[in-house]
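*Asks:* What follows is a predicted structure for the sequence shown.
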Amino acid sequence: MKLKEMYDLAVRKGIENDPRGKKEVDKILKKAQQSFEELKDDEKKEFDIEKLANPYSDTRILFGDPETEIKNVLSGIDIEVGEVLIGDRLREKGRQVDLLLAHHPEGKALVGLYDVMNMQSEILEIFGVPINIAEGIMASRISEVKRGLLPLNHNKAVDAARIFGIPMMCIHTPADNMVTTFLQNLINKKDPETVGDIIKILKEIPEYEEAVKIGAGPTIVVGDKKRKAGKVFVDMTGGTGGSEDAFSKLATAGVGTIVGMHIGEKHRKEAEKNHINVIIAGHMASDSLGMNLVLDEFAKQGVEIMTCAGLTRVAR
């Protein structure tokens, strides 16, 4: 596959699995096109053209010719300077590495991480929170994340990849969409009665089964295994953690249990205060599941996959 074909396929699978539905995503792309057309010529130079076809600003080709033929990929949850060196060392030892593929964003995709958080408002609406309230509580959180990203050394790993001449790409929200939809559909189908039943469902999935072996498996951080699960919200996409103010609104909307990748202590306390059960499925395990669903699509096209940096490879 060519690098651009892999990128386009990842975006397409992300859209297909977007919790908001393709119709809503198409509206966003249409608005991006309208915004671009309304810009003056000098303003268009600063516009990220990728937004016209890719609604996920945290997913980008970071370095390399899009027409490069990719046969072998080294993929990890994080591709930082150390992983770039691993890729170069593998090349020295005779292993073919055509692409460094990260899950977590680097470079310009890291700069744009905050922008995908807008989708959380629409996801909250799906689970019963009025959109005006959802947008209101997310606005300050998005601004907070944007400010927090400003001082980071965004291009450190990308520069290393450039020095060694290894193409680099990251796939964040599309993979998160895939794990979210996969788990939400599975849990909805199995209709667990208790929080403990959800834990059992998760532990039957190979990525979580492997995580259990190192003590990083699914964990109940609010509630206990005997509590009724109620309406289950798989909260694993939308850039990064949302607003702590969402928990009271979700409780009012009837959500009984949240299944997430990770949670901060302030957020956990808000969930506890609002009597919402919280299961942390595991960050690396959940990211591995999402990436595996993407990597499977590449493997179908004959791309060879090597993994590193916390990515547990399971082919389906």
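*Replies:* Received it, and whenever you're ready, just let me know what you need.

*Asks:* alpha carbons only for contacts and neighbour counts from here, please
*Replies:* Noted.

*Asks:* All the strands of the stretch 201-316 of the chain, residue numbers only.
*Replies:* Secondary structure of the stretch 201-316 of the chain (DSSP state E, counting those that start in this stretch): strands located at 219-222, 231-235, 255-260, 277-280, 304-308.

*Asks:* closest one to Arg162 among the ones you listed?
*Replies:* strand 304-308 (19.5 Å; CA to CA).

*Asks:* by contact count, what packs against the closest one?
*Replies:* strand 72-76 (3 or more CA pairs under 8 Å, 6 or more residues apart in numbering; DSSP states H and E).

*Asks:* Just the buried positions in the following helix or strand past the strand it packs on, please.
*Replies:* As assigned by DSSP states H and E, the chain's next helix or strand after strand 72-76 is helix 81-92. By neighbour count on 16 or more other CA atoms under 10 Å, the buried set for helix 81-92 is Glu83, Val84, Leu85, Ile86, Gly87, Asp88.

*Asks:* Export these to TSV and append columns for distance to Leu100.
*Replies:* Shown next, in TSV, are the buried residues of helix 81-92 (distance: CA to CA, whole Å):
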residue	distance to Leu100
Glu83	8
Val84	7
Leu85	11
Ile86	10
Gly87	7
Asp88	10
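
*Asks:* from the chain's centre, how far out does stretch 171-187 sit?
*Replies:* Averaging C-alpha positions (CA atoms, centre = their mean, to the nearest Å) puts stretch 171-187 8 Å from its chain's average.

*Asks:* Quick one: end-to-end length of stretch 180-200, please.
*Replies:* Using CA to CA, to the nearest Å, the end-to-end distance of stretch 180-200 comes to 17 Å.

*Asks:* If we go by neighbour counts, what in it is buried?
*Replies:* For stretch 180-200, by 16+ other CA under 10 Å, it's 180-184, 187, 192, 194-199.

*Asks:* cool, and stretch 213-232?
*Replies:* Buried, per 16+ other CA under 10 Å, within stretch 213-232: 216-225, 228-232.

*Asks:* same thing with stretch 297-304?
*Replies:* Buried-residue list, stretch 297-304, by 16+ other CA under 10 Å: Glu297, Phe298, Ala299, Val303, Glu304.

*Asks:* Can you list the neighbours in contact with that stretch?
*Replies:* Met1, Met6, Ile70, Lys71, Asn72, Val73, Ile305 (CA atoms under 8 Å, 6 or more residues apart in numbering).

*Asks:* let's see 10 Å
*Replies:* 1, 5-6, 9-10, 13, 70-74, 96-98, 291-292, 295-296, 305, 315-316 (CA atoms under 10 Å, 6 or more residues apart in numbering).

*Asks:* That stretch spans what distance, first to last residue?
*Replies:* 11 Å.

*Asks:* Next, report how far that stretch is displaced from the centre of its chain.
*Replies:* For stretch 297-304, the distance to the chain centre is 20 Å (CA atoms, centre = their mean).

*Asks:* Okay, one more to line up with it:
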Amino acid sequence: MAVDTEKIMQVGLDLAGWKKMPADSAVHVKGRNINKVLIAIDVGAAELMLARQLGCDAVIAHHPIGVASVNFYKVFDRHVDFMMEHGVPTKTAKEAVAKLKERVETRNHADIYSEVVGAAKALGMPLVNIHQPCDEYMRQVILKAIKSGRTEYVSDIVRSIGKIPEFSNAATKVQVRLGSEKNRAGHWALVVAAGTNGGYHIAKAYMQHGVSTVIYLHVDYGDLMKMREDKLDGNLVVMGHLAGDSIGLNGLADQLEGLGVETVRVGILPGR
């Protein structure tokens, strides 16, 4: 059955079990009677043209574009919630997130954010981006996988994540960037679906307040070097960006196909 862009967004929210659209997601160009969609993690003018060539009625991006990229930093407050759940004092959590928000907001302020949305409007191609809801679904899948296995050692966590199809199908493997697989995992925290990785300041806040193992999707090299230079006492597991994002987009695509919408998955790792 045909859907519209509002229904596509609703499917994404339902995937996460949410009711409200977060600031990093948006319907950029509205559309109706959508029977076939192209889904990709990053979308530019090339993906829009590919969608037109393949006979798609709409494009779904994962990463924020347009106004959603400008507002991206607004979803980072979820890091505060996660840290408080793991025993980090509220003041410490808020200070760490404030540093992250300032860095990203400053960077995004310089972006030419209108280009992709402008191209979609010129082509008459409906365009949606769904970021945090897909990441939340990914978080739930990974959390279930970790909890279903042993968590005594860091290697146990690495092994459980690696069994998820998207991670086993990835060229990049789950890595321990700080600490060692041989270490006891202790109190661990899965830190995803809060917009972006927490970087140095958030990992430090966790590790200084009783969390022995922090699990990120990815980490900047500069942040990692700072963790090593400061000799943070803990383990940092980095799972892999493409594999993690693929979990969320495969979940979204599967739901849309259940509604009768054909999906063209571009650059997404298989989930089977």
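*Replies:* Now that the structure is in, tell me what you want to look at. Just so we're clear, the structure is a prediction, and the values are computed from it rather than from any experiment.

*Asks:* Fetch the TM-score of the aligned pair.
*Replies:* Here the superposed chains carry a TM-score of 0.91, computed using TM-score structural alignment, normalised by the length of structure 2; 268 aligned residues with a CA RMSD of 1.8 Å.

*Asks:* which part of structure 1 lines up with the helix ranked longest in structure 2?
*Replies:* As assigned by DSSP state H, the longest helix anywhere in structure 2 is helix 90-109. On structure 1, the counterpart of helix 90-109 of structure 2 by TM-score structural alignment is residues 131-150.

*Asks:* Same check on stretch 67-79 of structure 2?
*Replies:* Going by TM-score structural alignment: stretch 67-79 of structure 2 matches residues 108-120.

*Asks:* measure that stretch end to end?
*Replies:* With CA to CA as the measure, what separates the two termini of stretch 108-120 of structure 1 is 21 Å.

*Asks:* what do we get in structure 2 for Met6 of structure 1?
*Replies:* Match for Met6 of structure 1 (TM-score structural alignment): Ile8.

*Asks:* tell me the helices in the stretch 101-250 of structure 1, going along the chain?
*Replies:* Taking DSSP state H, counting those that start in this stretch as the test, the helices found in the stretch 101-250 of structure 1 are 107-111, 119-126, 131-149, 156-164, 173-190, 195-203, 206-213, 246-252.

*Asks:* roughly how far out does the fifth one sit from the chain middle?
*Replies:* Relative to the chain's own centre, helix 173-190 of structure 1 is displaced by 11 Å; criterion: CA atoms, centre = their mean.

*Asks:* and that helix, what other elements does it pack with?
*Replies:* Here helix 173-190 of structure 1 touches helix 3-16, helix 195-203, strand 231-235, strand 255-260, helix 283-300, going by 3 or more CA pairs under 10 Å, 6 or more residues apart in numbering; DSSP states H and E.

*Asks:* Where in structure 2 does the longest one fall?
*Replies:* This points to helix 283-300 of structure 1. The aligned range for helix 283-300 of structure 1 in structure 2 is 241-258, by TM-score structural alignment.

*Asks:* Pull out the buried residues from the matching stretch.
*Replies:* For stretch 241-258 of structure 2, using 16+ other CA under 10 Å, the buried residues are 242-253, 255-256.

*Asks:* want to throw those residues into a markdown table with distance to Gly66 of structure 2?
*Replies:* As requested, the buried residues of stretch 241-258 of structure 2 are exported to a markdown table (distance: CA to CA, whole Å):
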| residue | distance to Gly66 of structure 2 |
| --- | --- |
| Leu242 | 21 |
| Ala243 | 24 |
| Gly244 | 23 |
| Asp245 | 19 |
| Ser246 | 22 |
| Ile247 | 24 |
| Gly248 | 21 |
| Leu249 | 19 |
| Asn250 | 23 |
| Gly251 | 24 |
| Leu252 | 21 |
| Ala253 | 22 |
| Gln255 | 25 |
| Leu256 | 24 |
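
*Asks:* For Phe82 of structure 2, state which of those is nearest.
*Replies:* Gly244 (18.4 Å).

*Asks:* Isn't that closest one up against Phe167?
*Replies:* Yes - Gly244 of structure 2 is in contact with Phe167 according to CA atoms under 10 Å; the separation is 7.3 Å.

*Asks:* Now do the match of Met6 of structure 1 against Lys204 of structure 2, distance only.
*Replies:* Ile8 of structure 2 is 38 Å from Lys204 of structure 2, by CA to CA.

*Asks:* what's whichever residue in structure 2 pairs up with Thr181 of structure 1 in contact with, if anything?
*Replies:* Mapped onto structure 2 by TM-score structural alignment, Thr181 of structure 1 lines up with Gln140. Gln140 of structure 2 sits next to Ala16, Leu190, Val192, Ala193, Gly248 when contact means CA under 10 Å, 6+ apart.

*Asks:* Contacts only, for the fourth one.
*Replies:* If I follow you right, that is Ala193 of structure 2. 75-76, 78-79, 82, 131-140, 216-217.

*Asks:* so which of those hold up in structure 1?
*Replies:* When you map those onto structure 1 and apply both residues aligned by TM-score structural alignment, their matches' CA atoms under 10 Å, the shared contacts are 75-76, 78-79, 82, 131-140, 216-217.

*Asks:* Just the buried ones out of these, please.
*Replies:* Buried among those by 16+ other CA under 10 Å: 75-76, 78-79, 82, 131-139, 216-217.

*Asks:* If you tally nearby residues, what's the number for Lys226 of structure 2?
*Replies:* 15 (other CA atoms under 10 Å).

*Asks:* Save the buried residues of stretch 180-200 of structure 1 as TSV, and put in distance to Ala253 of structure 1 too.
*Replies:* Formatted as TSV, the buried residues of stretch 180-200 of structure 1 follow (distance: CA to CA, whole Å):
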residue	distance to Ala253 of structure 1
Thr180	20
Thr181	20
Phe182	23
Leu183	21
Gln184	17
Ile187	19
Pro192	19
Thr194	19
Val195	19
Gly196	22
Asp197	22
Ile198	20
Ile199	23
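
*Asks:* Specify which member of the residues you listed is nearest to Val278 of structure 1.
*Replies:* Closest to Val278 of structure 1 out of these is Val195 (8.6 Å), distances taken as CA to CA.

*Asks:* gap between the closest one and Lys23 of structure 1?
*Replies:* 33 Å.

*Asks:* Next: Tyr56 of structure 1.
*Replies:* 15 Å.

*Asks:* can you list contacts of the match of helix 90-109 of structure 2?
*Replies:* 110-125, 128-130, 239-246, 249-250.
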